[in-house]
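Student: Below are the sequence and a predicted model for it; my questions follow.
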Amino acid sequence: MLLLGIDLGTSSIKISVVDHESQKTLASVSYPDEESPIQSAQAGWAEQDPNMWWEHIKMGIQKAHSKGAYNPNDIKYIGIAYQMHGLVLLDSQGNTLRNAIIWCDSRAVPIGQKAFRELGEQAILQTHLNSPGNFTASKFKWVQENEPEIYRKTKHLLLPGDFVSYRLTGEYCTTHSALSEGVLWDFSKNSLSKTILDHYKLDTSVIPAIHPVFDDHGRILPTIADELGLAHDVHVTYKAGDQPNNALSLNVMQAGEVAATAGTSGVIYGVSDDLVYDKQSRVNTFAHVNHREDATRTGVLLCINGTGILYNWIRKIAGGGLSYDEINQIAAEAPVGAQDLRIFPFGNGAERMLNDRMIQASIMDIDFNRHDRASLFRAAQEGIAFAFRYGLDIMRENGMIPKVIRAGHANLFRSAVFRSSFVATTNTPLELYQNDGSVGAALGAGIGAHAYRDAQEALGGLQRIADFAPEPVLCDQYEALYQGWKEELIKKLNIKKTI
């Protein structure tokens, strides 16, 4: 029996097919080859076409089939991981009404901040664990206020993973974890949030049926099965946001365990057995994949919008057609500290850890006689590591103090420069695993189908490929560099505050 995993990212779609019994990955592909575009009609806006996602998913599945490594008819269960917090609106016929307003879109920040004040900050944090911010509920309120005709036509509000599941099965459903990431879940009542929906005066009928994360989310439509070369008895049995799914794929399931990613955005995600929240909502808490009413498992999430997207931008501007691996090698030619060149990676919308401020990215102290491409590439990676440290200190304030951080050997964690600066700046050991979000989604499908007893069994084949421990001398170097970077960041925040 085979399991198929779909990972709907911002930049691309990843597809993996895993053999249930051996847990061996038979095929793993991404589509398209170049990063998918983000549409930004105004500063702080970020949209993508859900129909583009669907077409890319279909092409990705066909690409996996073309490897000839398995019989597509042996695929029985599908798992879906997806970019979190997005808003997808469909009409009564299941057609998209507008582009998806995706996770890094900032247009709803004033709406969320106003609701936070009006609902009572501590009251809403105690029950929802987050400010409404620019999450899904606030995005929908923006549509109601600014696009009333689209709001009136809306019959189904879906998260990105729910949309993919719908296109596969024809069924409208979501999960409590998905609703929590949209700040539509009341943890105190363990139910859909009447508080948020009533305050925003939103139509509750657009919320689909609520399923557990590991559950039968529907059987594939015969027409879709035929189009994708799959059997007609395939079921979707797992749906989770990309960060809870990344934690699952790294076997980060119990309190105190911590995962990290550094793709388009950068994330540190720690599991708690308590309903914890940051008093300023700079880091956010959502229902983890194994959260239940009788067994609290929440994910405390630090998100930095501008990480991999910064590195991609610099590659386009200064990379001259080089691959990421090649520019990583060039970055290593520059000394620690990049000869005092500083980069602040905050150019992808409002940053939650900066109190939903949008200060934009910046490059400081360029010396035309000293700095070159290597300096620029290294400063970008170090600036991202410093942003991680800034956010991790907020998590530490809230009791999430990791003894070790687990990450997959992917994206920025493939870079020796980034790994060393990350470990030294955070002063925390790093464990690197051979993992992939789409593989995690496939294994999640196996758990949802009861092919595995639990995550421990599903992830028995997880391979740790390297360990990195903090080196005292390097930690001292980076501590001094970080403090200088942080001092400049605080100046930027104060300047923006007074404008």
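Tutor: Ah, there it is.
Student: going forward, measure contacts between C-alpha atoms and count neighbours the same way
Tutor: Will do.
Student: got the residue ranges for the strands in the stretch 151-300 of the chain?
Tutor: Assigned by DSSP state E, counting those that start in this stretch, the stretch 151-300 of the chain shows strands spanning 156-158, 173-175, 185-186, 191-192, 209-211, 214-219, 235-241, 258-262, 266-272, 284-287, 298-304.
Student: Helices of the stretch 301-450 of the chain, start to end?
Tutor: With helices called from DSSP state H, counting those that start in this stretch, the stretch 301-450 of the chain shows them at 308-318, 324-331, 373-397, 416-426, 437-448.
Student: tell me the angle the first one makes with strand 266-272.
Tutor: If I follow you right, that is helix 308-318. Going by axes from the mean of the first three to the mean of the last three CA atoms, to 10 degrees, helix 308-318 is angled at 170 degrees with respect to strand 266-272.
Student: ok so, going back, now tabulate the strands of the stretch 151-300 of the chain in a markdown table and tack on mean neighbour count.
Tutor: Output for those, formatted as a markdown table (neighbours: other CA atoms under 10 Å):
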| stretch | mean neighbour count |
| --- | --- |
| strand 156-158 | 25 |
| strand 173-175 | 24 |
| strand 185-186 | 24 |
| strand 191-192 | 17 |
| strand 209-211 | 16 |
| strand 214-219 | 21 |
| strand 235-241 | 29 |
| strand 258-262 | 26 |
| strand 266-272 | 25 |
| strand 284-287 | 26 |
| strand 298-304 | 27 |
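Student: Of all those, which one is nearest Glu118?
Tutor: strand 185-186 (16.9 Å; CA to CA).
Student: Identify all contacting residues around that closest one.
Tutor: 127-128, 176, 179-180, 191-195 (CA atoms under 8 Å, 6 or more residues apart in numbering).
Student: Stretch 76-90: end-to-end distance?
Tutor: 28 Å (CA to CA, to the nearest Å).
Student: what about the residue nearest to Asn190 when sequence neighbours are not counted, neighbour count?
Tutor: Computed as CA to CA, 6 or more residues apart in numbering, the closest residue to Asn190 that is not its neighbour in sequence is Glu293, at 6.7 Å. For Glu293, the neighbour count with other CA atoms under 10 Å is 11.
Student: What's the separation between Glu293 and Leu3?
Tutor: Taking CA to CA, one finds Glu293 at 28 Å from Leu3.
Student: How about the contacts made by Ala334?
Tutor: Counting by CA under 8 Å, 6+ apart, Ala334 has contacts 374-375, 378.
Student: May I see those residues arranged in a markdown table, with distance to Ala259 and neighbour count as well?
Tutor: Converted to a markdown table, these look like this (distance: CA to CA, whole Å; neighbours: other CA atoms under 10 Å):
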| residue | distance to Ala259 | neighbour count |
| --- | --- | --- |
| Ala374 | 29 | 19 |
| Ser375 | 29 | 24 |
| Arg378 | 24 | 30 |
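Student: putting a second one here so we can go through both:
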Amino acid sequence: MYLLGYDIGSSSVKVCLVEASSGKVVASDFSPKKEMKIIAMQAGWAEQNPADWWTNLRLAHESVMHQAGIQADDIKGIGITWQMHGLILVDKDQNLLRPSIIWCDSRAVEYGEKAFKKIGAEKCLSHLLNSPGNFTASKLAWVKENEPEIFDKIDKIMLPGDYIAMKLSGKIGITIEGLSEGIFWDFTNNCISKDVIEHFGIPESFFPEIVPTFGIQSTVSATAAAELGLKEGTPISYRAGDQPNNALSLNVFNPGEIASTAGTSGVVYGVLDHLDYDKLSRVNTFAHVNHSKEQIRLGVLLCINGTGILNSWLKHNFATSLSSYGDMNELASLSPIGSKGLSIIPFGNGAERVLENKDTRCSIHGINFNIHSKGDVLRAAQEAIVFSYEYGMNIMRGIGMNINVIRAGNANMFLSSIFRQSLASVSNAVIELYDTDGAVGAARAAGMGIGFYSDSSEAFASLEKIAVIEPEHEKRDQYLEAYSRWQDHLQAII
């Protein structure tokens, strides 16, 4: 018996097949092999064509099925995870009306700010746990004002994972977790927010049926079964945004537990058991995968756009003579803690929520042509990403989040010894690295959705811890001195 996990990222689509009894990965692949294109028609814009997600899902899925050599009816559940906050619009025939406005697009900031003032800060924070900010609801408001001919054709709105579920089943649904990440959910009244949809002029008919995060949400249609080589009727039994799902993948379900990722964007995600929020919405609070009216489980999300993308930009534009990220890490390791006084403000990917939606751009401070080299710049970039995490984690601590242990997958920036050791030492937290990823987590969660696993402990019993990184207490003063210098540069800008 097997479980499928689909992870719809902005760089690629990953597919993973898990053997249910052992929890082991049988096969996995991703597509495309180069990063998917992000369309930026103007500065601060970011769009992708959802049809490209489906095309790449098909390619990766075909590879996984070929690797595994199993029969279609051996697959008993499908789980989906996706890049959060994207907006997908379809007409009554389920045709796409425009490309998706994705998570790192910042065009809707002013729409969220106006809504926050009009609805009222206290009302927004106590009911939505956030400002409408630059999230899905505000992106839809932008479409309403700037593309009225498209808005008039909308039948349903979706998030990226809902679109994939629609392609698999022909049915459209959305979860409470999905509604909350779009800033459509009223946590006080446990319903779609009347305040938000009335302010933005969004018909309630735009919202699909609410489906459970775990459970039989829909089943694979005959059309999708023929296209993918699946069995018609296979249950789609789990879906969640990438950060709640990443936490799930690391077995983070309970209050006080912390998960982190460091890919294109950087995230620290912790679980609360009571309604709480940052008054400035610099970190955001959403429904976690196991949230319910009866059992409050909220994810406090620190998301920083300008993190791993800085490292990627340096690789493609600055360190072109180096063949891999590993080579970059090796060269950076020759530079000392603090990068010889060099500091980088890494926020070059649009407005940052942690900075109250300011767009500071990326900047380099303290270059001395006589002492600094390429390795110093590369180390300073990794330290800058770490310092942006610590800046945000201090906000999380301010609303009662204890950060003693950080769990992460052994991927992306966490593959760098500089990054993970600097993060452990600056935050004074132990970092635990696990052999997992979002697609694996979604597959295991699909097993919970069909009832194969009795609970999360059983579903994640095979989760493998591969490394523990302790803070370097004897060198912490050096890390904190570099962080203080970085923070001074940031404060001068904002």
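Tutor: That came in fine, so what should we check first? Since this is a predicted model, take the numbers as computed values, not measurements.
Student: Can I have the buried ones of the contacts of strand 185-186 of the first structure as a ChimeraX selection?
Tutor: Of the contacts of strand 185-186 of the first structure, the buried ones can be selected in ChimeraX as follows, counting by 16 or more other CA atoms under 10 Å:
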select :127,128,176,179,180,192,193,194,195
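Student: The residue sitting furthest away from the middle of the second structure and Val426 of the second structure: what is the separation?
Tutor: Distance from the C-alpha centroid of the second structure peaks at Asn370, with 40.2 Å (CA atoms, centre = their mean). As judged by CA to CA, Asn370 of the second structure and Val426 of the second structure stand 28 Å apart.
Student: Asn251 of the second structure too?
Tutor: Applying CA to CA to Asn251 of the second structure and Val426 of the second structure gives a distance of 24 Å.
Student: Those two: which has the busier surroundings?
Tutor: Per other CA under 10 Å, whichever of Asn251 of the second structure and Val426 has more neighbours is Val426, with 26 against 20.
Student: Run a quick check on Arg107 of the second structure versus Met41, I expect a contact.
Tutor: No - at 11.1 Å, Arg107 of the second structure and Met41 do not qualify as touching, with contact defined as CA atoms under 8 Å.
Student: Show the contacting residues for the residue nearest to Pro212 of the second structure when sequence neighbours are not counted.
Tutor: Spatial nearest neighbour of Pro212 of the second structure, chain neighbours left out: Thr175 (5.9 Å); criterion: CA to CA, 6+ apart. Listed by CA under 8 Å, 6+ apart, the contact partners of Thr175 of the second structure are 210-213, 239-240.
Student: With distance to Asn49 of the second structure as extra columns, can I get those residues in a markdown table?
Tutor: Compiled in a markdown table, the contacts of Thr175 of the second structure are given as follows (distance: CA to CA, whole Å):
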| residue | distance to Asn49 of the second structure |
| --- | --- |
| Ile210 | 24 |
| Val211 | 25 |
| Pro212 | 27 |
| Thr213 | 25 |
| Arg239 | 20 |
| Ala240 | 20 |
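Student: circling back to that earlier point, looking at Arg107 and Met41 of the second structure, which has the bigger crowd around it?
Tutor: Higher neighbour count among Arg107 of the second structure and Met41: Arg107, with 19 against 9, using other CA under 10 Å.
Student: Relative to Ile39 of the second structure, how far out is that one?
Tutor: In terms of CA to CA, Arg107 of the second structure sits 13 Å off from Ile39 of the second structure.
Student: Next, show the common contact partners of the two.
Tutor: Counting by CA under 8 Å, 6+ apart, the residues touching both Arg107 of the second structure and Ile39 are Trp45.
Student: Now for Val426 of the second structure: which residues touch it?
Tutor: 386-387, 390, 471, 476, 479-480, 483.
Student: what's the answer for Ile431 of the second structure, then?
Tutor: Ile431 of the second structure neighbours (CA under 8 Å, 6+ apart): 405-408, 420, 424, 468-470.
Student: so what corresponds to Asn311 of the second structure in the first structure?
Tutor: Per TM-score structural alignment, the equivalent position to Asn311 of the second structure in the first structure is Tyr311.
Student: right, and its match touches Ala380 too?
Tutor: Yes - judged on CA under 8 Å, Tyr311 of the first structure makes contact with Ala380 at a distance of 6.7 Å.
Student: Comparing the two, which residue is more hemmed in?
Tutor: Ala380 (26 against 22).
Student: so the more buried one sits right up against Asp340, yeah?
Tutor: No - if you go by CA under 8 Å, Ala380 of the first structure and Asp340 don't touch, sitting 11.9 Å apart.
Student: out of the contacts of Val426 of the second structure, which ones does the first structure keep as well?
Tutor: Using both residues aligned by TM-score structural alignment, their matches' CA atoms under 8 Å, the first structure keeps these contacts from the contacts of Val426 of the second structure: 386-387, 390, 476, 479-480, 483.
Student: Return the residues in contact with the aligned partner of Tyr391 of the second structure in the first structure.
Tutor: The criterion is TM-score structural alignment: under it, Tyr391 of the second structure has Tyr390 as its aligned partner in the first structure. By CA under 8 Å, 6+ apart, the contact set of Tyr390 of the first structure is Lys486.
Student: change it to 7 Å
Tutor: Counting by CA atoms under 7 Å, 6 or more residues apart in numbering, Tyr390 of the first structure touches no other residue.
Student: measure it to Phe422 of the first structure for me?
Tutor: 11 Å.
Student: before we move on, what about Ile224 of the first structure?
Tutor: Taking CA to CA, one finds Ile224 of the first structure at 43 Å from Phe422 of the first structure.
Student: Look at those two and report which has more neighbours.
Tutor: Neighbour count, other CA under 10 Å: between Ile224 of the first structure and Phe422, Phe422 has more, with 27 against 17.
Student: Contact partners for the more buried one?
Tutor: Residues in contact with Phe422 of the first structure (CA under 7 Å, 6+ apart) are Ala385.
Student: and what of Gln39 of the first structure?
Tutor: Gln39 of the first structure neighbours (CA under 7 Å, 6+ apart): 46-48.
Student: Same question for Gly44 of the second structure.
Tutor: Counted by CA under 7 Å, 6+ apart, Gly44 of the second structure has contacts 105-107, 350.
Student: ok, now with 8 Å
Tutor: 104-107, 349-351.
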